[in-house]
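>>> A structural model of the following input is requested.
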Amino acid sequence: MHLDLFAPFELGGLTLANRMVMAPMTRNRADADGCVPSLMVDHYRQRATAGLIVAESTTVSPQAVGYPFTPGLHTAAQAASWRRLTDAVHAEGGRIFVQLQHCGRVSHPSLLDGQVPVAPSALAPAGQAVTYTGPQDFVTPRALDADELPGIVDQFRRAAALAKQAGFDGIEVHAGNGYLIDQFLRDQTNHRTDAYGGSAANRMRLLNEALDAVCEQWPAERVGVRLTPENGFNSMSDSDPQGHFEYFLGQLSARGLAYAHVLEGGMATTAVSLDYRALRERFAGTYIANNGYNLARAQAAVHAGDADLVAFGTPFLANPDLVRRYRENLPLAAADPATFYGGGEAGYTDYPFHQGDAAQTRALTTQADVQAVAGPAR
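This next block holds a predicted model:
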């Protein structure tokens, strides 16, 4: 059977118009209360031709916040603000999941009303936190007590319930990029000796419990998981990423989830050291590949069965009509890194759609030249 990037795809009872996914990209344009402003509504509406949009990382509680001006799903006001956005995407014929997130140690007391960030173990990441007053050194997090973990799980449960009120089509649980669930999964950041540490099965316990909670609110076929097996972002590493993530994906396979969304390599590079085909084969469901894909590489991955869907980050950022541009071999706009995080319309809603025979853009590249950059995926 000939598989094509632009063919419809059935996902959890939803018909996606194509196999192109807009990857979740933190842009720091929510308001200070974690609500969605009109600017965000316009940004996502513009990109609704993607087969599936995975909305940016969305915090499940005040404790989960790790960056300024990021959206949340832990209040009724936040859910109502998201509803305007999901309604806008649906009016354009799009489908949209929300990525639920707890940043864990990747935060700062100034973002948490003075509280110390939490983690599986009291190990600080290298580098600096992004705060409202500028970069500040990361602090050593507080190791979560075992009796606190049901509360973390309940944060995901409540956020999943609010996501229904907000009109989303499904949920993506963020278990990557060095945030709380990933901190439990990888043995470099998880030094626990209780039921949540040690073996791969124990380190996966929090993810399994979060998924159980989310699946109380949503059918499993509408719940996906984001994994980043070898991403070093936020001071992450693991002693055996190939073996450990083959185990994790094998366990996830039995759940009948919507998909596994896998960052292949690291955020800052397209270099790959793991066998992602072997990882893909451990998961029986829909596999979304992500990281540095252009049109040719995405088509090849779909044709070969290496991916069912392909997620694009930076190309969607600069090209709201990316699906059309790829389908018709039109030139692409280049993204402006200076506008990735925070700000207003510039570099967010002002990238134009292709008009006629020439794209009205600030800068153009060919599709073959579009490569991964250290973009706004968080």
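
>>> use CA for all of it now, contacts and neighbours both
Will do.

>>> how about the strands in the stretch 201-350 of the chain?
Ranges of strands in the stretch 201-350 of the chain, per DSSP state E, counting those that start in this stretch, are 223-227, 259-263, 286-290, 309-312, 332-333.

>>> tell me the angle the third one makes with strand 259-263.
With axes from the mean of the first three to the mean of the last three Cα atoms, to 10 degrees as the criterion, the two stretches strand 286-290 and strand 259-263 enclose an angle of 20 degrees.

>>> to compare against the first, here's another:
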Amino acid sequence: MTTLFDSYRLGDLTLPNRMVMAPMTRVRAAAGGLATPSMATYYAQRATAGLIISEGVQPSLIGQSNPGTPGLHTDEQVSAWRPVTAAVHSNGGRVFAQLMHGGRVSHPATTGMRPVGPSAVPAVGDVFTPSGPRPAPTPRALDTAEVPEHAESYGQAARRAAEAGFDGVELHGANGYLISQFLSSNANLRTDRYGGSVTNRIRFAVEAVSATVEAVGAARTGIRLSPGGTFWGVRESDVPKLYTALLAELAHLDLAYVHLEATAEEEVLIGLRRAWPGTLILNPVLPMGPKQTGRAEADHWLGLGADLISFGRGFLANPDLVERLRNGLPVAPVEETTYYQGGDAGYLTYSTYQYTA
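Presented below is the predicted three-dimensional model:
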């Protein structure tokens, strides 16, 4: 029987266990989207994970969603990331950069530009800005001729990620951000080749992944998806059909992995497991939901055919989560008030388990 602590071959990497640190926004970057020494410490502390996936990293300035997030679209950003990846590698870890284009989930107060999206339909809710939450603005609908450059921005950022020392990249195709917006049937009202039918709605995702594979290779490329998710007000019609079609197209590219969130019914997710011939990472609980992933949820999905299991809040509060789960030790709770407050409190202040005599 497969366990969380078995090794796994992922592309050119040998993972010492099947526990993946999920991407989590921490808004600790310096001005200019630069990674910091504290970020190097944070990720290095968690290097016992089989694989670390970084927080969302914007592939372009217009792709930035939140203030305080890091980028991979300037030479300075590449240089700032190098000590981070080096620290993870020095501690024996492996790390992918998550490439996240926010699309309509952004604000001119953050980027100085009007957000773009597949259609002129605003996200539902308030977005974060340097002066606090503000209503999501109406994005500018991309012209057909502009869409390919945004797909290519993932490939350009992937090249920079490789230069910065990352072992690979994950495209953020989930949670209502740009790729998810194109997949959506209510954020994407286009009538051109990128909208309407399932074939057209998956086109942007396939083009973005293809550009990334061309840039850094299939073995260094993954994608995260949230089938049926409703983050930021997105809705998707024909979820099983939509994602089965997407996975069929992605299968031709021989990606390192697909990373699914548990945003659909288990039956749907099992169907997508069957539809995907490659490595599957499963995030077993709803992101930001009331429950966090534990050993029972992980074991359940390994039994259903997932290859790797991603943990978010568990790794946030427990740098040594692998050891804690391996030895049945208590898992520390997270301090939600420190998620996005900046500084090292609730970031570098979580400790490893303290054994007593």
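
>>> before we move on, back to that, need the winner for burial among the strands of the stretch 201-350 of the first structure.
Highest mean neighbour count among these (mean count of other Cα atoms under 10 Å): strand 309-312, with a mean of 28.

>>> and that one, what does it pack onto?
Applying 3 or more Cα pairs under 8 Å, 6 or more residues apart in numbering; DSSP states H and E, one finds that strand 309-312 of the first structure contacts strand 20-22, strand 286-290, helix 295-304.

>>> So which residues make contact with the last one?
Defining contact as Cα atoms under 8 Å, 6 or more residues apart in numbering, one finds that helix 295-304 of the first structure is touched by 2-5, 307-310, 326, 367-368.

>>> Tell me where the stretch 51-200 of the second structure has helices.
Counting by DSSP state H, counting those that start in this stretch, the stretch 51-200 of the second structure has helices at residues 75-90, 108-111, 147-163, 178-183, 198-201.

>>> coming back round to it: can I get the strands of the stretch 201-350 of the first structure in a markdown table with distance to residue 129 of the first structure?
Shown next, in a markdown table, are those (distance: least, Cα to Cα, whole Å):
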| stretch | distance to residue 129 of the first structure |
| --- | --- |
| strand 223-227 | 22 |
| strand 259-263 | 23 |
| strand 286-290 | 25 |
| strand 309-312 | 26 |
| strand 332-333 | 31 |
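
>>> Looking at those, which is nearest to residue 244 of the first structure?
In terms of Cα to Cα, the element of these nearest to residue 244 of the first structure is strand 223-227, at 11.8 Å.

>>> and the angle for that closest one with strand 286-290?
Going by the same axes, to 10 degrees, strand 223-227 of the first structure makes 40 degrees with strand 286-290.

>>> Could you give the residue range in the second structure aligned to strand 223-227 of the first structure?
Mapped onto the second structure using TM-score structural alignment, strand 223-227 of the first structure covers residues 221-225.

>>> contacting residues for the aligned residue in the first structure for residue 279 of the second structure?
Superposed on the first structure with TM-score structural alignment, residue 279 of the second structure falls opposite residue 286. By Cα under 8 Å, 6+ apart, the contact set of residue 286 of the first structure is 11, 258-260, 307-309.

>>> swap the cut-off to 10 Å and go again
By Cα atoms under 10 Å, 6 or more residues apart in numbering, the contact list for residue 286 of the first structure reads 10-12, 224, 253, 256-261, 280, 307-309.

>>> got it, and residue 117 of the second structure?
Residue 117 of the second structure neighbours (Cα under 10 Å, 6+ apart): 102-105, 123, 138-143, 147, 177-179, 181-182, 187-188.

>>> Now do it against residue 131 of the second structure, distance only.
23 Å (Cα to Cα, to the nearest Å).

>>> Filter the contacts of helix 295-304 of the first structure down to the buried ones, ChimeraX style.
Buried subset of the contacts of helix 295-304 of the first structure, written as a ChimeraX selection, criterion 16 or more other Cα atoms under 10 Å:
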select :4,5,307,308,309,310,326,367
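
>>> Turn the contacts of helix 295-304 of the first structure into JSON lines, including distance to residue 352 of the first structure.
Listed next are the contacts of helix 295-304 of the first structure as JSON lines, based on distance: Cα to Cα, whole Å:
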{"residue": "2", "distance to residue 352 of the first structure": "33"}
{"residue": "3", "distance to residue 352 of the first structure": "30"}
{"residue": "4", "distance to residue 352 of the first structure": "26"}
{"residue": "5", "distance to residue 352 of the first structure": "23"}
{"residue": "307", "distance to residue 352 of the first structure": "30"}
{"residue": "308", "distance to residue 352 of the first structure": "29"}
{"residue": "309", "distance to residue 352 of the first structure": "25"}
{"residue": "310", "distance to residue 352 of the first structure": "23"}
{"residue": "326", "distance to residue 352 of the first structure": "15"}
{"residue": "367", "distance to residue 352 of the first structure": "17"}
{"residue": "368", "distance to residue 352 of the first structure": "21"}
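
>>> quick one: which of the contacts of helix 295-304 of the first structure sit in helices?
Judged by DSSP state H, the contacts of helix 295-304 of the first structure include residue 326 as members of helices.
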